[in-house]
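Engineer: Structure for this input, please:
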Amino acid sequence: MKPLSVLSVTSEVFPIIKTGGLADVAGALPSALAQEGMTVVTLVPGYPAVLKALERPEVLHQYPGFFGGTARLLSGRAGDLDLFVIDAPHLFERSGSPYLASNGRDWPDNARRFAALGRAAADIGQGLTPGFVPDVIHAHDWQAGLVPVYLSLSDGPRPGTVITIHNIAFQGIFPADLLFELGLPTSVFTVDGVEYYGQISFLKAGLQLADRITTVSPTYAKEIQTPEGGMALDGLLRARSNIVSGILNGIDDKVWDPSTDAHLARPYDRDNLAARADNKRALQERLGLKPDPEALLFGVVSRLSEQKGLDLVLAGLSRLLADGAQLALLGAGDKALEDSFQTARIVYPGQVGCFVGYDEALAHQIQGGSDALLVPSRFEPCGLTQLCAMRYGSIPIVARVGGLADTIIDANEMAIATGAATGFQFGPVNLGAALDAFDRAKNLWRDKSAWQRLQENGMGADVSWHRAARQYANLYRSLRSP
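Structural biologist: Predicted structure coming up:
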């Protein structure tokens, strides 16, 4: 039997274009799947950064009229990735965020932009590229949600379809009067198609029509089937629960490897944890923190939003920083939170350091130099920063939700005694429970041998993509035509 071929459809892919964890998943999964005998090509919009990264592009198809302009489908490689790229300047030749204009609002034509992504994917699935006809199309998030819809309108055989929910809060909802502009007939504007409370929802459409639905952790798969976690899609997901599964994300253990990480002041591994002290000192220096090796240094690498629970960190900051503890933060998002952390840096000189924005090197340095990493999310489909923290020997302190609950073993008395603990969990997600977790971490910090055991446990855990790749491969095989 020939190797199974997969078209991965995504709006961002690391290391070329990234706004969040979706890019990390889309960038790391293809190489992990190759170990499972899968051939993966990734379809991505032709943003300027993508076209710049594409090596020796080949034109596969010309679209004379494609959602408002001419376009080309290109193929090529970018690093280790095999790519198909939609070169449509009228849709994608824009600087900055893939989704937002400079004023912070969604691009007004996002419906057309990501309908184009779905349309091209469906065309490839129907044989547009004879050299690569996928057995399975894997659509990621709402931006690829129309792939199963366009395929459903085509005659003849079609590939199996999988849609992955990376965050159900983002659903791609647009006015119903765009239906014709998106090349969709009125027949699909039903409760069993793209219609969603009188509008068009890209994500709902994909969930309704895909052959399989996955999300990025087993606990989140359960949470999104409840009214509290389903963001009004819980009924649909319960109705299709027999095809819903949670596959826990991994991280790229070559990119995230403290023994080879060029971003660190000094590399180290599980058997040389003392070398982390140099990274802590370098991090303190970079962010203007007091150079104190005994200060418990908390780290944050996060989008700044209510979802991520960073307001809890601000509300409990005086307690968090008591006894000389420190905070190193990297993130951007909600302007009020950005300003509040900048103010905290002034109010607590030498104890709070922050960088508002995106800095990949600093993200690695916080993982390698902090003693503990805070992830107090109100909901979290999977989370990747806590996996990176484990890999780097920074103890995760997480809310007991979604993938955070699935990946971190709480340092309760029994887990410490049996040598299983890897971090701290708290719940419910409120200030009181968060403060208790901060205090538990501070108490354990005083026991250096117990703290080191947690570090060693986390660094010894398999947080790679290997297990997830096997699960995805089995899922794809279940969809392959006999």
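Engineer: Please make it C-alpha for all contacts and neighbour counts, starting now.
Structural biologist: Noted.
Engineer: who's in contact with the most centrally placed residue in the chain?
Structural biologist: A centroid search over the chain (CA atoms, centre = their mean) returns residue 21, at 1.8 Å, as the residue closest to the centre. Listed by CA atoms under 8 Å, 6 or more residues apart in numbering, the contact partners of residue 21 are 383, 384.
Engineer: What of residue 359?
Structural biologist: Contacts of residue 359 (CA under 8 Å, 6+ apart): residue 330.
Engineer: separation between it and residue 156?
Structural biologist: Separation of residue 359 from residue 156 (CA to CA, to the nearest Å): 47 Å.
Engineer: ok, which stretches of the stretch 101-250 of the chain are strands?
Structural biologist: Listed in chain order, the strands of the stretch 101-250 of the chain (DSSP state E, counting those that start in this stretch) span 136-140, 160-165, 173-174, 195-196, 199-201, 212-215, 244-246.
Engineer: Output the contacting helices and strands for the last one.
Structural biologist: Judged by 3 or more CA pairs under 8 Å, 6 or more residues apart in numbering; DSSP states H and E, the packing partners of strand 244-246 are strand 212-215, helix 218-223.
Engineer: Also the fifth one?
Structural biologist: In terms of contacts (3+ CA pairs under 8 Å, 6+ apart), strand 199-201 is packed against strand 173-174.
Engineer: now the strand it packs on: how far from the chain's centre is it?
Structural biologist: Chain-centre distance of strand 173-174: 22 Å, with CA atoms, centre = their mean, to the nearest Å.
Engineer: swap in stretch 26-38?
Structural biologist: Relative to its chain's centre, stretch 26-38 lies at 16 Å (CA atoms, centre = their mean).
Engineer: run this one through as well so I can compare:
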Amino acid sequence: MKILFLAAEIAPFVKVGGLADVAGSLPLALAELGHDVRLAMPRYYVVDPNKWGLRKIIESLDVPIGIGTTSIQVLEGELPNDNPNARVPVYFIQNQHHFERDKVYGYADDGDRFAVYCRGVMIMLKSLDWRPDVIHANDWHTALCINYLKTIYRDDPFFAGVKSVFTIHNLAYQGVLSPYWLGQAGLSHLGLVWGDRDGMVNIMGRGIAYADAVSTVSPTYASEILTPQYGEGLDWLLNYRWGHLWGILNGIDYNIFNPSTDPYLISHYTAKTVENREDNKTELQARLGLPVDPNIPIIGMVSRLADQKGFDLVASSAERILEKGVQLIVLGTGEYGYHEFLYWLSHRFNSQVRAILGFHADIAPKIYAGSDMFLMPSRFEPCGLGQLIAMRYGSIPVVRHTGGLVDTVQEYYPDSGVGNGFSFGSYEPVHLLAAIDRALAVYHQPNLWQDLIRKNMQRDYSWTSSAQQYLNFYRQELGLS
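Structural biologist: Below you'll find the predicted structure:
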């Protein structure tokens, strides 16, 4: 198959969230299975052409925006990869006005910016004379490509037979804009369409409505978003598309997330040498200025600081968690109120709490390898990668029973040995605390705990299985071979 994979962020070039990890890993896994996979993303200011060896392959293309045009250039690079038989080109849409900024998202003109990106991708494909079998768009920033494919380019012979897939990574972010914006995108002649709602343009809704097939990032989340509780106002549309909606669990790149080779760890280990893991725990404690004692249980969190991730629940439970004699280490950035709370908590409980507010690539793996438990009390979680990475590194997940956390973490029962972590359902402090208590009870039985670590480290959450499911998805839903 010839697959064009679209995402607003792709690791390692630029990363805001888990979407970047998926966009940097799934295409490689598909390429390793023998398919021609290419990516396209904006060339942001932080993407250094010299660092990534980008070369300009198109000097200038005019892209309509509003009543005029803007000029884009196209640069080409590759996803870093050790497999010479799985080359994955990446096309970067360059436009100084729209993309050379400090942030990826969060600007008042994001609608215009991603319209230029999406229209630019369609024009670029014709210029390169490369026609994909499927355009695989991810989240609202790329959904206009599917909208354009089924409207402006519907009768264009070049795009005849091109299929489309839209993947929802987080339904909460929809790209809701004024109807007046349609003129900017060149779509005013169509007016509002059935993917829109409440008199506003809904770009996420358009992706769902126009795509030949829709997927999301875990089976449970695919079921949850059909309900008013999780559907974010689009449950009616998703129910309409239910027959073409799949839930395919994300994976993680086992070459990157590998405790036997991770360059940031002081001591490497495998499921057969779990005893070496303890050196990483004491090194983490020493580095962060916590009391160094391998017997003190460490609860780690690497997360965006937001209500969605359960930080309101953490805030209301924190002091009672710390009464259990644990150390709590949090790495992340997000809502200002949670920054303030974690500053206060780390000063109030200086011997137990450390908050690293920002993203530090060298510290995240140290937390995965040095913590005993990994906490994810999410209000909702489409898939979640943190729990998969934690298990890979031997940190036992304590999670809320929602979304992809349901599909990857099952309650551990010491008597039977069934399960791989600890979970709770009701979004209340008492249930979070009870799950931590169950985890601590097993932690204090070292033989059981070590067996649980080994079992989790041997689980396979690599992209190989997920990539095969996506191929089945393309074949069954799009008729591709």
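Engineer: Just give the TM-score of the two.
Structural biologist: The TM-score (TM-score structural alignment, normalised by the length of structure 2) is 0.94; 465 aligned residues with a CA RMSD of 1.5 Å.
Engineer: re earlier: CSV for the helices and strands packed on strand 244-246 of structure 1, including distance to residue 307 of structure 1 and mean neighbour count?
Structural biologist: What follows is these, written out as CSV (distance: least, CA to CA, whole Å; neighbours: other CA atoms under 10 Å):
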stretch, distance to residue 307 of structure 1, mean neighbour count
strand 212-215, 18, 24
helix 218-223, 14, 23
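Engineer: With adjacent residues omitted, what lies nearest to residue 64 of structure 2?
Structural biologist: Computed as CA to CA, 6 or more residues apart in numbering, the closest residue to residue 64 of structure 2 that is not its neighbour in sequence is residue 70, at 6.4 Å.
Engineer: now residue 162 of structure 2
Structural biologist: Counting by CA to CA, 6+ apart, the residue nearest residue 162 of structure 2 is residue 133, at 5.1 Å.
Engineer: Pull the contacting residues for the one you found.
Structural biologist: Residue 133 of structure 2 neighbours (CA under 8 Å, 6+ apart): 1, 2, 3, 161, 162, 163, 480.
Engineer: Can you give me the separation between residue 137 of structure 2 and residue 9 of structure 2?
Structural biologist: 12 Å.
Engineer: And residue 28 of structure 1, what's its match in structure 2?
Structural biologist: Counting by TM-score structural alignment, residue 28 of structure 1 lines up with residue 25 in structure 2.
Engineer: How many residues are close by that match?
Structural biologist: For residue 25 of structure 2, the neighbour count with other CA atoms under 10 Å is 25.
Engineer: That one - that's part of a strand, no?
Structural biologist: No: applying DSSP: H, G, I helix; E, B strand; the rest coil, one finds residue 25 of structure 2 to be helix, outside a strand.
Engineer: For the residue lying closest to it once chain neighbours are set aside, the count of nearby residues, please.
Structural biologist: Spatial nearest neighbour of residue 25 of structure 2, excluding adjacent residues (CA to CA, 6+ apart): residue 253 at 6.2 Å. Applying other CA under 10 Å, we find 19 residues neighbouring residue 253 of structure 2.
Engineer: Also the one 5 residues further on?
Structural biologist: Other residues within reach of residue 258 of structure 2, judged by other CA under 10 Å, total 17.
Engineer: Could you give the secondary structure assignment for it?
Structural biologist: Per three-state DSSP, residue 258 of structure 2 ends up coil.
Engineer: just the one 3 residues further on next, same as before
Structural biologist: Secondary structure state of residue 261 of structure 2, per three-state DSSP, is coil.
Engineer: same thing with residue 353 of structure 1?
Structural biologist: Secondary structure assignment for residue 353 of structure 1 (three-state DSSP): strand.
Engineer: Contacts only, for residue 388 of structure 1.
Structural biologist: Applying CA under 8 Å, 6+ apart, the residues near residue 388 of structure 1 are 251, 256, 367.
Engineer: And stretch 21-37 of structure 1, what's buried?
Structural biologist: Within stretch 21-37 of structure 1, the residues that qualify as buried are 21-33, 36, counting by 16 or more other CA atoms under 10 Å.
Engineer: Residue 263 of structure 1: which of those is nearest?
Structural biologist: Using CA to CA, residue 24 is the member of the buried residues of stretch 21-37 of structure 1 that sits closest to residue 263 of structure 1, with 17.7 Å.
Engineer: Kind regards, and thank you for your time.
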